[in-house]
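> Give me a 3D structure for the following:
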Amino acid sequence: MNWSSSIDGAFPKPLRVILRGVGQVFFCCNALTGLIFLVALYIGGLSAGAAATVGVITSTVTAYLLGFSEDDIDAGLYGFNGTLVGPCLFLFLEHSPQLWLYVVLASILSTVVLAAMMRILQPYNVPASTSPFVLTCWMFMIAVYAFDSFSRGAILPTPLIPSEVSGVAAVPVDMWVTALTKGVAEVMFADSIIVGILFLTGIAIVSLRGAAMALGGAVVGIIVPTLLGANQTLIEMGLYGFNPVLTMMAIGWVFLKPSGRSAVLALLAGILTVVCQAGLANFLAPVGLPTLTFPFVLVMWMFLFAAAKSKYWSDTAAK
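As a prediction, the model looks like this:
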């Protein structure tokens, strides 16, 4: 939307770059959208908002200091992984003064990992996306077992052998709004209906198709796990929704030319993301790690690699 671009350009450059980094979590290179996302995070919780702020500033400044592409930095591409690192570590690890240092170090590393992943994937025309955030957070979560100053939080999964789910049932109709909005909000680890609505609003400011893909991913994150017999509580919390949200946005709006065909492909990718998430959750259970957004990253990579071989999408694959 032209008016949102005008507002984006009105922000002072340093602030615009930082806010674009927040917006890029949902592929939105827009400072106004980033501001809405950041305000939403603070509404969801002061710690999460502050951690995201520290993360995006640290990762962006690191990119400047290391001399990475200014065009990429200005577009916010070195900010969104840091934005995710902060709230993630505050969610899964016990809060302590040292945790802030942990967030800063992880945000710095996410920038270095992103640059490395971009270099590796560039010949294949595939984006690194949130893979640096996933790899960095996994490393820091495992590392806490070696340090006395840190300990795992109650939400971090306990290492165990996977077992069959219990509490399987269809999501009640009156819980659909909750599950839909939380499916969007959980992209940034927010367990809040209001945050989900604000995230969708921020995306819609940039693109109605992008918002539609995000909402479609949230719907997939309810219907598919329900049909497959997943745990109802997890579905209602939006934990099966946030990965399909990102997958459908990536395939149906960002990296392939928006069309009816790419929308169908996005739907298929969203469905398979649910299965991939369930598989990865069981795969990671023995080491006690959450899947984070890796199901989205893995499915997106596979579909973009496949699109390059198709006569329908080979000329529209990711830049």
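
> alpha carbons only for contacts and neighbour counts from here, please
Will do.

> measure T247 to M139 for me?
24 Å (C-alpha to C-alpha, to the nearest Å).

> out of those two, which sits in the busier spot?
Using other C-alpha atoms under 10 Å, the more surrounded residue of T247 and M139 is T247, with 32 against 13.

> any idea which element the residue nearest to the more buried one when sequence neighbours are not counted lies in?
Counting by C-alpha to C-alpha, 6 or more residues apart in numbering, T247 lies nearest to F296, which is 5.3 Å off, once chain neighbours are set aside. Taking DSSP states H and E as the criterion, F296 maps to helix 294-307.

> Buried ones in that helix, by neighbour count?
Using 16 or more other C-alpha atoms under 10 Å as the test for burial, helix 294-307 gives F294, P295, F296, V297, V299, M300, W301, F303, L304, F305, A307.

> do the same with stretch 115-133
Using 16+ other C-alpha under 10 Å as the test for burial, stretch 115-133 gives A115, M117, M118, V126, P127, A128, S129, T130, S131, P132, F133.

> residues in contact with that stretch?
Where contact means C-alpha atoms under 8 Å, 6 or more residues apart in numbering, the residues beyond stretch 115-133 that reach it are 68, 80-82, 84-85, 110-111, 113-114, 293-294, 297, 301, 304-305, 317-319.

> And this one, please, so the two structures can be compared:
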Amino acid sequence: MRSLVQYLLCSTLNGFTQIFLQRHQGCGLLIALAIGFNDHRLLYGALIGVITANAMARCHGYLRADIESGLYGYNAALLGLMITWLLGFTPSAILLTAALSALSSSLQHLLLGHMRERQGLAGYTLPFVLIGWTVLALCTHADSANVRPLTEHSLNQWSALEGILRGMAQVILLSDPLAGLCVFAGLLVSDRRGACWALCGSAVGIYAALLISAAEADALEGLASYNPALAALALSQVHRSSLAPTLGIVLSIIGGQVFGRFGIPPLTMPFILACWAVTLTMRHSQRQPHLQPAG
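As a prediction, this is how the structure comes out:
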């Protein structure tokens, strides 16, 4: 019984921490607390997603180590957050979260198999994005698919710092700087270098948004900085040089602008595309034959 409780606790907390590409239960607890302190209904939705996805993975006989690591839970956690944010914590939202979380588990299994057996690219949050776009398209009765009321912000030293923290929080669909601080603390516990790169990515994202003449309220809300934060965090874990995460920040900012121009909710797709582009570039450069000097 004790081992079962430990398994459930471990897989659930890691489901939260894998949103930020970590495997640390303390980090996962801080992320869950950040959500719960802002809106306990969002936490309930995320928990339903994680538990359902993990249960589906267990029923299909997927690797126990992957389930415990949270690899099947994090996309479902994000889906639970988004669906609850759109529809509230209602019976229909609960059923939709459970059904789509189970679907995300199967899709994640395919992506993991492709990555491991064929050396494919990491899927990251692709199941969340693909299913999330479908949900946003179907929820036509929602006031606006990816727009939340913005608080008026005036640019100063403190609002800039709050905006950077909001960029961290927007990964989990929150706009509270205290939630971002909680996320940053969790990342510091798990990966100090990655935490610093994520903070840097969020800061550059805000600065770039202001340079592009975005409204201060939009920029300081963190909506343009969570993708650069994720890209910097992900690439800093794989590449020790600063070049890869820096490229990831730049490409994710460009990707976010492209999605915005076409009116497509970006979700975390700019982050995914930026990481794929950097990874493919690095692979290509490593395969190039080194020229030998003429003797």
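
> still on that earlier bit, buried ones among the contacts of stretch 115-133 of structure 1?
The buried subset of the contacts of stretch 115-133 of structure 1 (16+ other C-alpha under 10 Å) comprises 68, 80-82, 84-85, 110-111, 113-114, 293-294, 297, 301, 304-305, 317-318.

> For the aligned partner of L180 of structure 1 in structure 2, which residues are in contact?
Alignment note: L180 of structure 1 maps to I164 in structure 2; criterion TM-score structural alignment. Listed by C-alpha under 8 Å, 6+ apart, the contact partners of I164 of structure 2 are P177, L199, S202, A203, I206, L220, G222, S225.

> Now, those that are in helices?
P177, L199, S202, A203, I206, L220 (DSSP state H).

> My understanding was that the fourth one contacts S225; is that so?
Yes. A contact is recorded between A203 of structure 2 and S225 when judged using C-alpha atoms under 8 Å, the distance being 7.1 Å.

> more neighbours, those two?
Remark: of A203 of structure 2 and S225, S225 carries more neighbours, 36 against 26, as counted by other C-alpha under 10 Å.

> what residue of structure 1 matches up with that one?
Match for S225 of structure 2 (TM-score structural alignment): G241.

> farthest-separated two in the buried residues of stretch 115-133 of structure 1?
The span of those, defined through C-alpha to C-alpha, is set by V126 and F133 at 16.5 Å.

> still on that earlier bit, which residue lines up with the residue nearest to T247 of structure 1 in structure 2?
By TM-score structural alignment, F296 of structure 1 lines up with F271 in structure 2.

> OK, contacts around the residue nearest the centre of structure 1?
Geometric centre of structure 1, nearest residue: V187, 4.6 Å, by C-alpha atoms, centre = their mean. V187 of structure 1 makes contacts with F242, N243, L246, T293, as judged by C-alpha under 8 Å, 6+ apart.

> Could you check which helix or strand contains V147 of structure 2?
Here V147 of structure 2 is assigned to no helix or strand, by DSSP H and E.

> Could I get the contacting residues of it?
Contacts of V147 of structure 2 (C-alpha under 8 Å, 6+ apart): none.

> do L235 of structure 2 as well
A244, P245, G248, C275.

> Quick check: of those, which lies closest to T140 of structure 2?
Among the contacts of L235 of structure 2, C275 lies closest to T140 of structure 2 (C-alpha to C-alpha), at 31.2 Å.

> gap between that closest one and R192 of structure 2?
Distance of C275 of structure 2 to R192 of structure 2, given as C-alpha to C-alpha: 20 Å.
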